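Student: Dropping the sequence and predicted coords here.
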Amino acid sequence: MTLSTSLHYHPLLFFFLFLLHAPPCPAAGGSWSILLQSIGISAMHMQLLPNDRVVMFDRTDFGTSQISLPNGKCRHNSTDCSAHSVEYDVASNSIRPLMVLTDVWCSSGALMPNGRLTQTGGWGEGFRVVRTYRSCDACDWREIPNALNEQRWYATNHILPDGRQIIIGGRQAFNYEFYPKASTTENSHSLPFLVQTNEPNIENNLYPFVFLNPDGNLFIFANNRAILFDYSKNQVVRSYPTMPGGQPRNYPSTGSAVLLPLRIQQGTVNTVEVLVCGGAPKGAFVNALNGKFDRALDTCGRINISDQNPQWLMETMPLARVVGDLLLLPNGHVLNINGASAGSAGWELGRNPVLNPVLYRPDHPVGSRFQVQNPSTKPRVYHSTAVLLRDGRVLVGGSNPHDKYVFTDVLYPTELSLEAFSPSYLDPRLSTLRPNIISPKTKTKMHYSKKMVIRFTVPGPVNPSLVSVTMVAPSFNTHSFSMNQRLLVLPSSNSSKVVGQSYYTVDVTAPPSGNIAPAGNYLLFVVHNEIPSPGIWVRVR
């Protein structure tokens, strides 16, 4: 029996479905909860793993952390027996110390298709190191010395359709390389765009914003400019207009960026948009060094990179923000979280923490896209992080604007706590609208272009036109950028089918290729009236 047929026998449902056509009332802009008062380190880097654990790490030369390595272990050639990396178990709300040997300060990484975190570069003896982490109860970091051609510090990584990582840029590294390498003699490749966007003694092009375009090329944004780049031919395919105003958006004028949701229709994606928000104005870094803290940028630039004549649309945020994080939520909204409202990235260089996250709703009309959320009580400034969890919460950690761990006599003490932001879609008052996936089970395999039937429940009435299925790639978050972040809206049948009381099915088609969805692990959600289910893990191949 279809949903429309059932309405003939249940006229009261018409009233409820009328209400469902309007977005649900926000539950006071979300809520916050402290998960752990201390994880022992300040979480400078963060990655969700496909077993619902989160690996986090700091730099190794901050001094002794507040969590010891197990079984009396110490780092080689060091008297430091404390951990500088931990694994957080979401289910048990507990942490386990890990040993990382070389310095991972300001490094980069990506989750490989097999679910293993491969992380690259860092500082000093960590410049050319590749580290891998496979999660298990007794697993630890493995390190591969001299695995990179160049010193990679403040670089950006992205997973490619063939399963490799591309590693782009870094301090005084105006080039890119791949990992794993095709051979031991594979060289780096020059990228003049990084020279062109480099400002002497300031840079403003570190941690470039990189996204895989569905045509297989890379969108690369650095400073205030962007290109579409064919990495296989080492060619610039097209150059985009400079963002209006010409203000820098990359480290140390650190803004954030996100690839807006990709809607797959008839085996392709017709519209590809990038959003770049916040940052610090020209001169802010030098001014902050001299004790003057300029107001952060309050603008976002949005561009359709697939358009024949792409132009930036500029929008004004309700709160200026530098060193903030843009995160995709399962319902396609974008959360802007963490950061400061003055100064720039760098030791002691930020001021006036922004405690309120802000939602950006891409499909709303211009002028009504931003929505201020409830504030945290924890300043999360330089070196703070955030990732999406499978249950729809946002895990938030870190914040250390100091050269070492400093807890007293400073404006913003080093923050060791871990907290969660629950968007308004998790409010209990909306529980009757919230789906729950019954099948397939988590860790299901999805094959490109193949159909899948998803069975789910919703306690209350369902409007089929308000049901969608999304997939989110878990990202590597550090320094206000979530590498490999990606949300796909899967093509589905026009209507959900009733298969029993409060039970429904929806038919979806897997992404068509690795250009649209690189092989690997994704979180899959059923979304009803902008309210997502808890996710399940799927592995696309």
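Tutor: That came through, no problem.

Student: C-alpha only now, for contacts and for neighbours.
Tutor: OK.

Student: Please work out which residues outside stretch 366-379 touch it.
Tutor: 28-32, 315, 317-318, 338-339, 353-363, 399, 412 (C-alpha atoms under 8 Å, 6 or more residues apart in numbering).

Student: Next, the buried residues of that stretch.
Tutor: In terms of neighbour count (16 or more other C-alpha atoms under 10 Å), stretch 366-379 has its buried residues at Arg369, Phe370, Val372, Gln373, Asn374, Pro375, Ser376, Lys378, Pro379.

Student: And stretch 122-142, by the same measure?
Tutor: Neighbour-count burial for stretch 122-142 [16+ other C-alpha under 10 Å]: 122-123, 126-135, 140-141.

Student: Strands - which of those residues land there?
Tutor: Of the positions in the buried residues of stretch 122-142, Val130, Arg131, Thr132, Tyr133 sit in strands, assigned by DSSP state E.

Student: Go ahead and confirm the second one touches Thr118.
Tutor: What it means is Arg131. Yes. With contact defined as C-alpha atoms under 8 Å, Arg131 reaches Thr118; the gap is 5.8 Å.

Student: what about versus this one:
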Amino acid sequence: MATSTFLIYLQLLFFCLLHTTPCSATGGVWSILLPNIGISAMHMQLLPNDRVVMFDRTDFGTSRISLPSGKCRHNSTDCSAHSVEYDVASNSIRPLMVLTDVWCSSGALTPNGRLTQTGGWGDGSQVVRIYKSCAKCDWQEIQNGLNQPRWYATNQVLPDGRQIIIGGRQTFNYEFYPKMSATEDSYNLPFLVETNDPIIENNLYPFVFLNPDGHLFIFANNRAILFDYSRNQVVRNYPTMPGGQPRNYPSTGSAVLLPLQIKDGAVNTVEVLVCGGAPKGAFNNALINGKFDRALDTCGRIKISDQNPQWLMETMPLARVLGDMLLLPNGHVLNINGASAGSAGWELGRNPVLNPVVYRPENPIGSRFQVQNPSSIPRLYHSTAVLLRDGRVLVGGSNPHDKYEFTNVLYPTELSLEAFAPSYLDPSASILRPNIISPRTKSNMHYGRQMTIRFTIPGPVNPSLVSVTMIAPSFNTHSFSMNQRLLVVDSGYTAKTVGRSYHTVEVTAPPSGNIAPSGNYLLFVVHNEIPSPGIWVRIQ
């Protein structure tokens, strides 16, 4: 009788797991990885060796971690580190020495996997920094690598592997790195002047995405354009987002390019999602009047590929400013960190939002948002988050002060590092979780060519619910993940048994650099919204 009951339980479990709509989620699990990494992680980038570079600023005094071997910054008595490398596998930190000020800077990975980091404040505003990860590697700095000072700018990797660096405080232009020649100049972008609030910009860290047609979607303040950077020409103006509220720094919402579905070598639908922020006047209200306005609770979603694109507005279950939006391997969007009142800026955020929210783009309107389990640590101004290869989200930072403050303040500087494990990592989902057995990580892909992926799944498989996704690792700071994109690649499922049971899926690599700029991606097999651990692939 007990055996029969157990079998019935298993059948019900399998039915629940294989249903196209997953059964109720646990809402995710939080864990502290390291209570003190020595710095507050203002900027964060995952590297293709599963290490994460983090840094804050260099001009506010000593951090809480020393440089190795008695090193000190040049012309300074500061012998502390303001950048660290986190090793995911060993859960350990290594201090790095950055010389010039990287405060509120930007960056992106090059096709060979190195981090190119640009701009900052003061002596760092026109500096380009290169980081190659190895046991003894450190930052290399190129003075005057930029034509213009770049503070609060945005970087986007282009199809040819170069980066375009757009904007910055009172810098209404763009430039490229690396330069094609020593005389290559910067180029004016009037859109940045048009969207600049004369009192407080509200167009810094513009949201920039590479459209599959090779142009750039640029959103600043409450407006967006499609921009042909090769001809310095606006090719399309999009409607102002309904309500006209600002969404960029210091109103600081967040944005993602929703998953790009590749079918027959093309992407037919391209959508952008912009969520949260602070209403007009919130910065000055908080700074001058001590009044902390409620954050925005709306998202705008637009099909930028439509002939007549219009914004679709949705209401989030939690108002949020300073949130970080991340694409998860199954195509869902995670909105994490932030506050429910105030603005970006020192001491200007209030009422931390401890609960992440998952947004499911394919669900009907009204059923897209799901509130997740809360953290116990406020993550406000200067917090960060990146996706790891195992599917967890690494979360760090939060320093709402102009220096490190740990006592007698409302929200102390946060030096801890924690991980959020989405519900797809819950043990109850393990029976459906794929595991890739070949190719091994660090494999090469070539545009338009096929690749066979072999994987195992412990439980029953629904072939119609198997997909393959690729995610470009992003540079995260100030609530925007630069270069973040998720591709759902062309694929076909088959099942084979050779010695032991395994499954294969044939995938076709993205067709061009417009859809997938050359470089490193995390590749996942997804079954019934449960992703495998990722493998690194490099497309070229």
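Tutor: Received, thanks. Here the structure is a predicted model, which means the values were calculated and not measured.

Student: Provide the TM-score value for the superposition.
Tutor: Superposed pair, TM-score by TM-score structural alignment, normalised by the length of structure 2: 0.97. Supporting alignment: 530 aligned residues with a C-alpha RMSD of 1.2 Å.

Student: Select from the buried residues of stretch 366-379 of structure 1 every entry located in strands.
Tutor: Phe370, Val372.

Student: What residues of the helix or strand Thr5 of structure 2 falls within count as buried?
Tutor: Assigned by DSSP states H and E, Thr5 of structure 2 belongs to helix 2-18. The neighbour-count check on helix 2-18 of structure 2 (16+ other C-alpha under 10 Å) flags Phe14, Leu17, Leu18 as buried.

Student: any chance of those residues in a markdown table, plus distance to Leu99 of structure 2?
Tutor: Shown next, in a markdown table, are those (distance: C-alpha to C-alpha, whole Å):
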| residue | distance to Leu99 of structure 2 |
| --- | --- |
| Phe14 | 56 |
| Leu17 | 52 |
| Leu18 | 53 |
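
Student: Would you mind listing which of the contacts of stretch 366-379 of structure 1 are buried?
Tutor: Buried among the contacts of stretch 366-379 of structure 1 by 16+ other C-alpha under 10 Å: 29-32, 315, 317, 338-339, 353-362, 399, 412.

Student: from these, which ones fall inside strands?
Tutor: Secondary structure assignment (DSSP E) places Ser31, Trp32, Glu315, Pro353, Val358, Leu359, Tyr360 from those within strands.

Student: can you tell me which two in those are farthest apart?
Tutor: Trp32 and Glu315 (27.4 Å; C-alpha to C-alpha).

Student: quick one, what contacts the counterpart of Arg134 of structure 1 in structure 2?
Tutor: Under the alignment (TM-score structural alignment), Arg134 of structure 1 pairs with Lys132 in structure 2. Going by C-alpha under 8 Å, 6+ apart, Lys132 of structure 2 touches Gly113, Arg114, Leu115, Asp138, Trp139.

Student: element containing the residue minimising distance to the centre of structure 1, please.
Tutor: The centre of structure 1 sits closest to Ser482, judged by C-alpha atoms, centre = their mean, with a distance of 3.4 Å. According to DSSP H and E, Ser482 of structure 1 maps onto strand 481-483.

Student: What's the first helix or strand after that strand?
Tutor: Next along from strand 481-483 of structure 1, by DSSP H and E: strand 486-489.

Student: Met54 of structure 2 -> structure 1?
Tutor: Aligned partner of Met54 of structure 2 by TM-score structural alignment: Met56.

Student: Would you agree its match is in contact with Ala83?
Tutor: No. Counting by C-alpha under 8 Å, Met56 of structure 1 stays clear of Ala83, with 10.9 Å between them.

Student: any chance you could map the helices in the stretch 101-250 of structure 1?
Tutor: Using DSSP state H, counting those that start in this stretch, the helices of the stretch 101-250 of structure 1 run over 192-196.

Student: And the buried residues of stretch 366-379 of structure 1, which is closest to Val506 of structure 1?
Tutor: For those, the nearest to Val506 of structure 1 is Arg369 (28.9 Å; C-alpha to C-alpha).

Student: Can you tell me how far that closest one is from Gly291 of structure 1?
Tutor: 35 Å (C-alpha to C-alpha, to the nearest Å).

Student: again with Leu218 of structure 1
Tutor: Leu218 of structure 1 is 38 Å from Gly291 of structure 1, by C-alpha to C-alpha.

Student: So which of these two has more stuff around it?
Tutor: Neighbour totals were compared for Leu218 of structure 1 and Gly291, and Leu218 leads with 21 against 11 (other C-alpha atoms under 10 Å).

Student: Next, the angle helix 12-20 makes with the strand ranked longest in structure 1.
Tutor: Secondary structure of structure 1 per DSSP E: the longest strand is strand 520-528. Strand 520-528 of structure 1 runs at 120 degrees relative to helix 12-20, counting by axes from the mean of the first three to the mean of the last three C-alpha atoms, to 10 degrees.

Student: Measure the mean distance from strand 520-528 of structure 1 to structure 2 post-superposition.
Tutor: For strand 520-528 of structure 1, the mean deviation from structure 2 after alignment is 0.2 Å (mean C-alpha distance after the TM-score superposition for structure 1).

Student: What is that strand packed up against?
Tutor: Where contact means 3 or more C-alpha pairs under 8 Å, 6 or more residues apart in numbering; DSSP states H and E, strand 520-528 of structure 1 is packed against strand 436-439, strand 467-473, strand 536-540.
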